[in-house]
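Novice: I'd like to go over a predicted model; first the sequence, then the structure.
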Amino acid sequence: MKIRRWPSLSLLSRLILLVITAVLLTQGITLWLASVERHRLISEQLYNEVLDTLASAEGALDGMSADERDAYLQASNRPDFPQLLPTTADTGLDFRDQTTPMTQTLAQRLSVALGEKIDIRLRRLDGRREMWLPVHVLDQDYWLVMPLGRYSERPVSSLLLASLLASLLAMLLAFGFAWQTSKPLLRLSAAVRELGRGRTPLPLPASGAREIRSLAEHFNQMSHSLDETARERRLMLAGLSHDLRTPLTRLKLLLEMQEASPDQHDMLDDIDELSRIVSQFSDFARASETRPLSPTALSELTDSVATRFTRNGMAITLDLAEGVEINGDALALERLLSNLLENARRYGQPPFRIRLQQQGAYACLCVTDHGSGIAPELREAALAPFERLAAHRGTDGGSGLGLAIVTRIVNQHGGTLDFVDEADGGFTVRIKLLQGGC
């Protein structure tokens, strides 16, 4: 059985929904309690009024003859006042069939007080509401007609209006409170995204609830510690690269000045390989640096890098859309494409192809070779720093930093990196870069 889940909501939406539910629930309960209390008071008032009317009528009619009683009742029966009418007064009148909880309660109380069953009937006449009760006054049967013009069983409109205004005010105040509560968390979420892209976010202000202030302070400490660690690592890698490059250059110069020997060529190749590894260390350190982004003609940059590799004997087919421009770091993008082409030349097979297209708000850059590619289960690991696939470990002279450098540069430009197996057997590294930067 598949369990259906509610759609994901933001904290602000959840707080607003919680407050609206709480306000509506409390207002509904308040209106219900007010309605119950109002019905109780009306029932109590009508109960006392009926008993007072009957007691007054018995006192006034006591000792009168039948004709005197009829004359007295005709004189005292007036609209909008309690009336005693003969039992035949209901002939041909239209009464409401339904009763209300209030009239039921009132009928039960009057039946107990008067010692006989009382059935209450309701009638509307010319917009006036009346309540008819069969009663005995001095052993004579009558209809007691009580006007209900002053009583209303429904909540008055002013109460409803006050409830709506109170609910609206409470919701507005709650919305402001919820926004103030969620705003620091939104800033924290944005800072986490910046940190995930390899950038150091600005320190978060310590505002909001105590727990949120503590969270912001700890995040600032963590961000500062990560920045310090990254800076020390960059300095270490840059210093190591600089310190190694000088003796490597000296060794290469000494070998070239010596007489030719069978091992000289291999030794020079090893020194060149070491120099490339040192350069990758330096590139990896610089890939963590953030520089201002500026408009960069990606088509021209791609053509320039491809031309440089072509001069070194790598045949590359270019399919470049003209005028593709992004807001980026030109030096970092050059390192990105250089690493992709170097990986294709080192681990792939010709033919090599570069495609550059514009897809909506993204520039799509694809580098394709026709080698064995990367197995699907190893692709995530291949993006990690210093990670080298088992097939090439110890045999290719690489450092395992090429794709790690590419990944960092892609993240800094708000892009994505995917591996694609082409239908013709080619293997493509596809990169989408946001044209507006990030």
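Specialist: Yep, it's here.
Novice: contacts, neighbours, all on C-alpha from now
Specialist: Fine.
Novice: how far does the helix or strand encompassing A107 sit from the chain's center?
Specialist: Under the criterion of DSSP states H and E, A107 resides in helix 101-114. Mean C-alpha position of helix 101-114 versus that of the full chain (Cα atoms, centre = their mean, to the nearest Å) differs by 55 Å.
Novice: now do the host helix or strand of A57 and helix 101-114, the angle between them.
Specialist: Using DSSP H and E, A57 sits in helix 11-61. Going by axes from the mean of the first three to the mean of the last three Cα atoms, to 10 degrees, helix 11-61 is angled at 30 degrees with respect to helix 101-114.
Novice: helix or strand right after helix 11-61?
Specialist: Past helix 11-61, the next helix or strand by DSSP H and E is helix 66-76.
Novice: following that next one, which helix or strand shows up next?
Specialist: Counting by DSSP H and E, the next helix or strand C-terminal to helix 66-76 is strand 83-85.
Novice: so which elements touch that following strand?
Specialist: helix 66-76, strand 140-147 (3 or more Cα pairs under 8 Å, 6 or more residues apart in numbering; DSSP states H and E).
Novice: would you list these in a markdown table and tack on distance to V23 and mean neighbour count?
Specialist: Output for these, formatted as a markdown table (distance: least, Cα to Cα, whole Å; neighbours: other Cα atoms under 10 Å):
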| stretch | distance to V23 | mean neighbour count |
| --- | --- | --- |
| helix 66-76 | 51 | 13 |
| strand 140-147 | 37 | 19 |
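Novice: use this one as the comparison:
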Amino acid sequence: MLGRLLKPFLPRGLFWRAALIVFVPVATILLVVSLAFIQRHYDGVTRQMTGNFVLVADHLRDEVDAAPDRATAEARAAALALVFDLNATVVPTAPPTATAEDLPFYDLSGRLAIRELERGLPEMTSVLLRRADVSLWMTTRYGQLQLDFGLGRISARNPHQMLVLTLVIGLGMGFVSFIYLKNQMRPMQRLARAAEAFGRGQTLPYRPAGATEVRAAGAAFLEMRERIERHIEQRTLLLSGISHDLRTPLTRMRLALSMFDDEPEAQALLADVAEMEALIDRFLDFTRSEAEEPVSPTDLGALVAQRVHEAARLGRSVDLIGAPEGPILPLRPQLLARAVDNLIGNALRYGRKARVSVTSAQGWAIISVEDDGPGIEPQHYDRAIRPFVRLDPARGASRGAGAGLGLAIVADAMRSHGGRLDLARGETPDFGGLLARLMLPQGRR
């Protein structure tokens, strides 16, 4: 319960969390120990100094009381005042006394000094504290004996020195610790950047550094990245090799069948050959999606408008909603263009018309493609973006079998851009089929 309440106020980064773990206990211990030591130490010093002054005050009062007349009493008081380094005079009356409650709340030693004077000098009738000076009055035979002296005579006045020293040393060591902690976190930040870039299809130079555990994680990441790159390369070579090898016999079959144009069986076989060539094109598109393409600043609105115009030029019923301008994003233009083409082709394959729009929301640039086809059931969304998975019962098998790579190509293209592909049911009137959204981050997330 307490953790959930404090979670919104705690930092999310590892650096500041580690800083809190290190510095909060240390700062708490230093503060508690300092305050406890200052209170006990300076209370003892104040009691001892006040007790010594009570002896001096009692001696002065006794000497004044023992004088035979008022003039002698005043002379004795003045002489003893020079010996004890204070001012002593005999006055007729005393002003109203001050109490410990009249002092500021932070003057703990002053409060303690007044209490000790009241306890040690029963004859004291009044006492006043004015910053660094003290005046007290005691009853004698000849009136009120007024004693004026510095507050440092009965109280230790520099408890702040230890607090200041502790604070300065704590800040200095904390600064050194922050620098050391930041240096320890820097290798982890580099590892995170390299992993994030690899998730977007980029390979950043990275060398393991830092503590032993961070080096081990960095070495494991490099091995993993190498294995994934080798696997992708092997899969790409395998698919592209098979696809290219199949084109030669398919071309021979097409040439042979073209000589029998009048035969109905030949027309059916030519349709099968065309479908096989379309499947091969899909395989090649899938392998090209894994190839590295340099990232360049690209006008997303212009790219989408170009793909929609190209599809409309081929006689397809597709509309672009609005006239999008920008945003300018670091993209792989050819890879993203293939993803948009696949979505438009997928929409028109299962529907009669499609509409495309480009919007921005909450740090994302969104390309939306809607169709008026049968759509996909929500429980099949995850399966629909897997390679070589065909949802013929859900999308209509009569439209052609396909290779099950259209949405997989789009999903791979989005992952290489650090985005994602979202599927939903269209809510626009006359477009209640599949709604596919390409989510592209507009900033580092």
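Specialist: In hand now; what should we look at? Since this is a predicted model, take the numbers as computed values, not measurements.
Novice: adding distance to T246 of structure 1 as columns, could you present the helices and strands packed on strand 83-85 of structure 1 in JSON lines?
Specialist: Putting these into JSON lines (distance: least, Cα to Cα, whole Å) gives the following:
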{"stretch": "helix 66-76", "distance to T246 of structure 1": "124"}
{"stretch": "strand 140-147", "distance to T246 of structure 1": "111"}
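Novice: which stretch among the ones you listed comes nearest H242 of structure 1?
Specialist: strand 140-147 (104.2 Å; Cα to Cα).
Novice: now the closest residue to V54 of structure 2 other than its chain neighbours: how far from M49 of structure 2?
Specialist: Distances taken as Cα to Cα, 6 or more residues apart in numbering put G120 closest to V54 of structure 2, at 6.2 Å, once the chain neighbours are dropped. Distance, G120 of structure 2 to M49 of structure 2, by Cα to Cα, to the nearest Å: 12 Å.
Novice: do the same with G443 of structure 2
Specialist: The gap separating G443 of structure 2 from M49 of structure 2 is 68 Å, by Cα to Cα.
Novice: more neighbours: which of the two?
Specialist: M49 (17 against 10; other Cα atoms under 10 Å).
Novice: do you have the strands of the stretch 301-445 of structure 2 handy? List them.
Specialist: In the stretch 301-445 of structure 2, the strands defined using DSSP state E, counting those that start in this stretch lie at 318-320, 328-331, 354-361, 364-371, 420-425, 434-441.
Novice: what's the closest non-adjacent residue to W364 of structure 2?
Specialist: P441 (4.7 Å).
Novice: return the residues in contact with the one you found.
Specialist: Going by Cα atoms under 8 Å, 6 or more residues apart in numbering, P441 of structure 2 touches 363-365, 418-419.
Novice: nearest to A375 of structure 1, of the helices and strands packed on strand 83-85 of structure 1?
Specialist: Closest among these, using Cα to Cα: strand 140-147, at 90.6 Å.
Novice: run through who's touching the closest one.
Specialist: For strand 140-147 of structure 1, the surrounding residues in contact (Cα under 8 Å, 6+ apart) are 50, 80-87, 89, 128-136.
Novice: same for the following helix or strand past that strand, what does it pack against?
Specialist: Where DSSP H and E defines the elements, the next helix or strand beyond strand 140-147 of structure 1 is helix 157-196. On a contact count with 3+ Cα pairs under 8 Å, 6+ apart, helix 157-196 of structure 1 meets helix 11-61, helix 210-257.
Novice: nearest to D329 of structure 1, out of those helices?
Specialist: With respect to D329 of structure 1, and counting by Cα to Cα, the nearest of these is helix 210-257 at 18.4 Å.
Novice: which residues of structure 2 does the helix or strand following that closest one align to?
Specialist: Once the chain leaves helix 210-257 of structure 1, the next helix or strand it forms, by DSSP H and E, is helix 264-287. Mapping helix 264-287 of structure 1 onto structure 2 (TM-score structural alignment) gives residues 266-289.
Novice: next, the angle from the strand ranked longest in structure 1 to helix 11-61.
Specialist: Scanning structure 1 for the strand with the most residues, using DSSP state E, yields strand 128-137. Angle between the axes of strand 128-137 of structure 1 and helix 11-61 is 40 degrees (criterion: the same axes, to 10 degrees).
Novice: mind listing what's buried along strand 128-137 of structure 1?
Specialist: Counting neighbours by 16 or more other Cα atoms under 10 Å, one finds that the buried residues in strand 128-137 of structure 1 are 129-135, 137.
Novice: show me what it is packed up against.
Specialist: Strand 128-137 of structure 1 sits against helix 11-61, strand 121-125, strand 140-147, with contacts defined as 3+ Cα pairs under 8 Å, 6+ apart.
Novice: swap in 6 Å and give it another go.
Specialist: Under the contact definition 3 or more Cα pairs under 6 Å, 6 or more residues apart in numbering; DSSP states H and E, strand 128-137 of structure 1 sits against strand 121-125, strand 140-147.
Novice: quick one: closest of the ones you listed to S294 of structure 1.
Specialist: Using Cα to Cα, these put strand 121-125 closest to S294 of structure 1, at 81.9 Å.
Novice: which residue of structure 2 lies farthest from its centroid?
Specialist: P68 (83.7 Å; Cα atoms, centre = their mean).
Novice: how about the contacts made by it?
Specialist: Listed by Cα atoms under 6 Å, 6 or more residues apart in numbering, P68 of structure 2 has no contact partners.
Novice: distance of it from R76 of structure 2?
Specialist: Per Cα to Cα, P68 of structure 2 is found 11 Å from R76 of structure 2.
Novice: could you do Q161 of structure 2 as well?
Specialist: From Q161 of structure 2 over to R76 of structure 2 (counting by Cα to Cα), the distance is 39 Å.
Novice: could you do A305 of structure 2 as well?
Specialist: 108 Å.
Novice: likewise for R131 of structure 2?
Specialist: R131 of structure 2 is 29 Å from R76 of structure 2, by Cα to Cα.
Novice: please apply the same query to L421 of structure 2.
Specialist: From L421 of structure 2 to R76 of structure 2 the distance is 101 Å (Cα to Cα).
Novice: what does F178 of structure 2 give?
Specialist: 65 Å.
Novice: same question for S243 of structure 2.
Specialist: Going from S243 of structure 2 to R76 of structure 2 by Cα to Cα gives 121 Å.
Novice: likewise A209 of structure 2?
Specialist: If you measure A209 of structure 2 against R76 of structure 2 using Cα to Cα, the figure is 82 Å.
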